[in-house]
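**Student:** I need the structure of the sequence given here:
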Amino acid sequence: MNTHFFFALVLPDDIKAYLYAVTEQLKSEFPFKKWLHPADYHITMAFLGNAPDSLKKDALERVERELADETSFELKLDGIGGFGKNESPRILWAGVQKQERLFTIQKKIYDSCVEAGFELDKKPFKPHITLARKYEGESPFSLEGVRQIANLEGEHFEAVQVALYQTHLGAFPSYEKIFTINFQ
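**Tutor:** Reported below is the predicted structural model:
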């Protein structure tokens, strides 16, 4: 079976529950092909794809070393947006306020994976929490309409953990934590 791996910032359960409650309000008016299970909410730091165990092990050891002295920090949700065409986005996401610590930690993870031999996406890091995939409504999508229902500004949470996840295609939830790294 073709499976994928990625490093991600783990979200606390209360924020997952909050985001899920928001998506429950959106589902009836904004039809997406797939709404993510709340257990799958996260912020991707480095997508590894399919990889041999030796490469994953090397990356994990490097990431663990790089994050050994990191402490927890606060993040705030900051709005909702989409990737793709305005009238039919492929991703609906929740954003977080720009926080330099998040970018520093993501760079440490990204660089560690590259040093281990992974070829990673070179697009700039845009921290987000995917909520839904593939808009399939008959009328054009309205981000303004979503924002009238879902105000995600101001909810805050403590970032305390990064995990290496494995994707289980077709499962619900789809992502399994296979190793976690706790901040101090």
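**Student:** From here on, just use CA atoms for contacts and neighbour counts.
**Tutor:** Fine.
**Student:** what's the neighbour count on the residue nearest to residue 135 when sequence neighbours are not counted?
**Tutor:** Of all residues beyond its chain neighbours, the one nearest residue 135 is residue 32 (4.2 Å), with distances taken as C-alpha to C-alpha, 6 or more residues apart in numbering. Neighbour count for residue 32, taken as other C-alpha atoms under 10 Å: 21.
**Student:** where's residue 32 relative to residue 82, distance?
**Tutor:** In this structure, residue 32 and residue 82 are 12 Å apart, going by C-alpha to C-alpha, to the nearest Å.
**Student:** One more, please, to line up against the first structure:
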Amino acid sequence: MSLFVAIFPPEDVRRDLASSVPGIRSRADKWHVTLAFLGDADPALVAPALGQASLGDPFTLRLTGGGRFRSVVWAGLGGDVASLGALRDRVVGCLAGFPIDDRDFQPHLTVSYRYSASILNGLADYAGPEWWVRGVSLVRSAEGTYSRIGEWTLP
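**Tutor:** Presented below is the predicted three-dimensional model:
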């Protein structure tokens, strides 16, 4: 089991990406932008910390372009990425003391765990619809299944 804090694009945004870029086989309902990976932290302790945080105001994002990390192919993010970075900083700040992955924040949405030149090429000119980020989710991942165990809205 692992725990993470994420943003999930709305269904119409995921549907647009899936229909615009041929060859994507991963499940669109699992597509998310990870803000903080917490490993095996106790959700009963993480949830109250998130619940007390001031997360900031809603902002807009869009999926645009793409790239890869080794074999992973991802969609990039456009729009108010400065607010996304600030939200990530607030999430990490309120979870100080928890075992958060300390890699540099490189916001992306993973679409394939296996490299595919056709998917990467399809993402090159992709610019999806804009959406409002209105909250974050605390997610438990166990054996490939994601369960949203808490959600917090931006005021």
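**Student:** ok, the residue nearest to residue 135 of structure 1 touching residue 134?
**Tutor:** Yes - A contact is recorded between residue 32 of structure 1 and residue 134 when judged using C-alpha atoms under 8 Å, the distance being 5.4 Å.
**Student:** Leaving out the residues flanking it, which one is nearest to residue 44 of structure 1?
**Tutor:** The shortest distance from residue 44 of structure 1 to any residue other than its chain neighbours is 4.2 Å, reached at residue 8 (C-alpha to C-alpha, 6+ apart).
**Student:** Show me what whatever helix or strand residue 24 of structure 1 lives in is packed up against.
**Tutor:** Secondary-structure element containing residue 24 of structure 1, defined by DSSP states H and E: helix 13-26. Where contact means 3 or more C-alpha pairs under 8 Å, 6 or more residues apart in numbering; DSSP states H and E, helix 13-26 of structure 1 is packed against helix 143-149.
**Student:** What is the helix it packs on packed up against?
**Tutor:** Checking 3+ C-alpha pairs under 8 Å, 6+ apart, helix 143-149 of structure 1 ends up next to helix 13-26, strand 73-85.
**Student:** continuing past it, what's the next helix or strand?
**Tutor:** strand 156-159.
**Student:** For the following helix or strand past that following strand, grab the matching residue range in structure 2.
**Tutor:** Along the chain past strand 156-159 of structure 1, the next helix or strand (assigned with DSSP H and E) turns out to be strand 161-167. Mapping strand 161-167 of structure 1 onto structure 2 (TM-score structural alignment) gives residues 135-141.
**Student:** can you pull the buried residues of the matching stretch?
**Tutor:** Applying a neighbour-count criterion of 16 or more other C-alpha atoms under 10 Å, one finds 135-140 buried in stretch 135-141 of structure 2.
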